[in-house]
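Visitor: Next input, structure requested:
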Amino acid sequence: MKKIVHITNDLQRLGGVQRLLVDLMTLQKDNFQFEVILTRGENEYVDELNQLGVSVYHKRDIGLRGVIKRMNAADLVHAHLFPSLYIALLTSTPVVNTEHNPHYRRRDILFVKTMESILYRKYAKIACISEGVQTDFLAHIKVDPSVTEVIHNGINLSRFPQIAKPYPENQAKFKLGMVGRFAAQKDFKTLIDLMALLDDSFELHIAGDGELRAEFEQYSKAIKVDHRIIFHGQVNDVPSFLDSLDVYIQSSFWEGFGIAVVEAMAAGVPCFATNVSGLNNVIDSPYLFEVGDAETLANKVQELKASPDLYQAASAYVVKQAIKFSISTSADKYTRIYNSCINTTQ
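Guide: Take a look at the predicted model:
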């Protein structure tokens, strides 16, 4: 059985990249043997990966030489995220790279942009998780476009009910929510500003942690909406969290794809999302709002709450939309790429 090594920064529970890797390996376990190398953070998927028989190695434990040794012993290396994607190029093994975001600020530096145009020629294949990611990547990095391929992220649909939610009648609170790390990519300010435009019948639930959490907790207090916002911190049971919501909102400055939105859709929760590349490849325009436009978002949310018919139509729509993004489709495409790259070098 051919060995694939995934090299990435960490395996945090609420990360889209991390969830993708675990789901891919689950579906591909009968075709390949897998190892994971982490270059920075922790493994929060210990139990699931132990069940799959996947060994996880930390760069801090085995050192750079150990990382290179493990990659050289594989048939293919699959790289994710900076700086792991650079480290992957130290191996003599064929490397596939996945581009997970539409733009990286490091590429605004001319030297880095030029260097990556050279380094990226060493990858056997470059997967882009959405059309927007592919377009932006090719605009910045000068490689042969035929080396790139769009492979949408997918989710394990079986983890979610895939049934339209009934209109929430006779509830004390209409619950809005979002899943995501408190990092620069996520526009939590607009989400909190939204609460200042809604009455006390609305409640906001945020699942996630991160370096900016305290800043936004303080902001919610400053604009006097903290009594209607629940910061849940790390949530391991995402399906249950989503099931508790009436509406899901993905408020982001940028996204490569938007796995969190697809999970909410598969849970049958009506969704709204920022109109940015990655998210607008997942959900249609009636459910999009512009970055920072809390007022338009408030109007959309209020309209949905006021109309059982609109609510039920939105819920039926998201369930139908989620089916397009099954992880099995993603796994089939990656399996084809793996086999093609391995066979080419033999």
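
Visitor: going forward, measure contacts between C-alpha atoms and count neighbours the same way
Guide: OK.

Visitor: Give me the three-state assignment for Lys221.
Guide: helix (DSSP: H, G, I helix; E, B strand; the rest coil).

Visitor: in terms of contact, does Ile206 touch Val235 like I think?
Guide: No: applying CA atoms under 8 Å, one finds Ile206 not in contact with Val235, separated by 9.5 Å.

Visitor: more crowded one of these two?
Guide: Using other CA atoms under 10 Å as the criterion, Ile206 and Val235 rank with Ile206 on top: 23 against 16.

Visitor: In contact with that one, which residues?
Guide: Contacts for Ile206 (CA atoms under 8 Å, 6 or more residues apart in numbering) come out as 177-180, 229-233.

Visitor: can you do 7 Å?
Guide: 177-179, 230-232 (CA atoms under 7 Å, 6 or more residues apart in numbering).

Visitor: and which of the residues you listed is nearest to Leu157?
Guide: Ranked by distance to Leu157 (CA to CA), the contacts of Ile206 are led by Val179 at 17.4 Å.

Visitor: Could you report the neighbour count for the nearest residue to that closest one once chain neighbours are set aside?
Guide: In this structure, Val179 finds its nearest non-sequential neighbour in Ala207, 4.7 Å apart by CA to CA, 6 or more residues apart in numbering. If you count neighbours by other CA under 10 Å, Ala207 ends up with 21.

Visitor: run this one through as well so I can compare:
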Amino acid sequence: MKIIQVITLSEPIGGAQMVLFNNTEAMVNSGHEVQVMVGQEGTLTKRLEALNVKVTCIPSLKREISPINDFKCYKTICELLKQEAPDIVISHSSKAGILCRLACHKIGMPNIFTVHGWSFTPGVKGLKRYMYMAIEKVMGRFTDHLITVSAFDFNLASKHGIVPESRMRVIYNGSPDFLKEERKEAKEDPITLLMTARFSYQKDHMTLFKALQNLKDAPIQVDLVGHGDLHQEFVDLSKKMKIDHLITFHGESNDIPSFLNKSDIFVLTSRFEGLPLSICEAMSVGVPIVASDVGGVHEMVRDGYNGYLIPKENPDHLAEKLSNLIRDRKLIAELGKNSRKTFLETFSTHQMAASTEKYIEDILKKNSAK
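Guide: Coordinates of the predicted model:
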């Protein structure tokens, strides 16, 4: 098959970029021809080019809304798709998803939009949520098929009538296996807590910081990996809250597996999510997950089995669960073992890619029968 994937941004690298990369790598290894269109060069394009994947940069593909620029981008996508004539087009991210679906509809080309968490999901602030919902209802008319990365998002789309359920499929995000060596139960202090997330409103580092105020004297080291608009604000805040002695700010990293393999507990305090790839990655190395119960997180984390679900914006509950784990190394090992099991059963790159390939085959087979 010839497949084109389209995404708005090449960096910063987030879940959507990594899902696209992981799927592309797996499909190329399966013998398919995959090309990628993206708005600009960056980390993603470098990784794709290392796979010998053809990458086309479309400078007019930008996140910001600009009617003139967006129309130019739409025309460019139409021309490129006619020229390349793929069997199917898969788009990721809001802007690329809108322009790509319109272009595919115009030229009669099969398309899939991958939903990495709806922009109208509960937790999105104010009127934006209702505006995004209205946009997606309109875009449903131009959408052949949807991949939702969680049953939560599938049900949300069904509830609001985005597209019929027959044109959607749940395909969980998947991660490569990052485990370097089997974990040992005992470990010297301190216990290492890891959170890999950009510093943004969505990821809600404030809840973690407030919880850490209750754990000031605990034998822990907190590694925060990621950048973002609020990064410096939280560096300053850690000093003001007198928890900076616990925290190391690492910024962006191209070596997440090293941080994961050195960690004991993975934390993710989000206000809203789709299905976080960072949790897939953490489960692969066999650590307990302590995460906000938002979006599809409850489909990954079973409370008391491979970690704990925390009500969003609840630092006291978070501190309590972290404290329980910090005091009990055997519990860390037990929950971590179950995380690893969950990953192998459901959330590997192989399973994600195989499910995506099967969905494409089903779509093309159905179309050829018409």
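
Visitor: Distance of the corresponding residue of the second structure for the residue nearest to Val179 of the first structure relative to Leu344 of the second structure?
Guide: Taking TM-score structural alignment, the alignment pairs Ala207 of the first structure with Val225 from the second structure. Val225 of the second structure sits 25 Å away from Leu344 of the second structure, taking CA to CA, to the nearest Å as the criterion.

Visitor: The first structure: which residue goes with Leu156 of the second structure?
Guide: In the first structure, Leu156 of the second structure lands on Asp136 (TM-score structural alignment).

Visitor: what about its match, helix or strand, and which?
Guide: Applying DSSP states H and E as the criterion places Asp136 of the first structure in helix 131-140.

Visitor: so how far does that helix sit from its counterpart in the second structure?
Guide: Helix 131-140 of the first structure, aligned to the second structure and superposed, deviates on average by 1.4 Å (mean CA distance after the TM-score superposition for the first structure).

Visitor: So which residues make contact with that helix?
Guide: 101-103, 113, 128, 145, 150, 256, 277-278.

Visitor: that older thread, what residues does the match of Ala207 of the first structure make contact with?
Guide: Applying CA under 7 Å, 6+ apart, we find Val225 of the second structure in contact with 195-197, 249-253.

Visitor: I'd like the distance between Val269 of the first structure and Ile323 of the first structure.
Guide: Using CA to CA, Val269 of the first structure is found at 14 Å from Ile323 of the first structure.

Visitor: And these two? Which one has more around it.
Guide: More crowded of Val269 of the first structure and Ile323, by other CA under 10 Å: Val269, with 34 against 16.

Visitor: Is the aligned residue in the second structure for Tyr317 of the first structure within a helix or a strand, and which one?
Guide: Mapped onto the second structure by TM-score structural alignment, Tyr317 of the first structure lines up with Asn338. Element membership of Asn338 of the second structure [criterion: DSSP H and E] is helix 329-346.

Visitor: I'd like to check the angle between the very next helix or strand once past that helix and helix 329-346, please.
Guide: Next helix or strand after helix 329-346 of the second structure toward the C-terminus (DSSP H and E): helix 349-368. Following axes from the mean of the first three to the mean of the last three CA atoms, to 10 degrees, one obtains 30 degrees for the angle between helix 349-368 of the second structure and helix 329-346.

Visitor: and helix 349-368 of the second structure, which residues are buried?
Guide: Going by neighbour count (16 or more other CA atoms under 10 Å), the buried part of helix 349-368 of the second structure is 349-357, 359-360, 363.

Visitor: What's Gly204 of the second structure aligned with over in the first structure?
Guide: No Gly there; residue 204 of the second structure is Asp. By TM-score structural alignment, Asp204 of the second structure lines up with Asp187.
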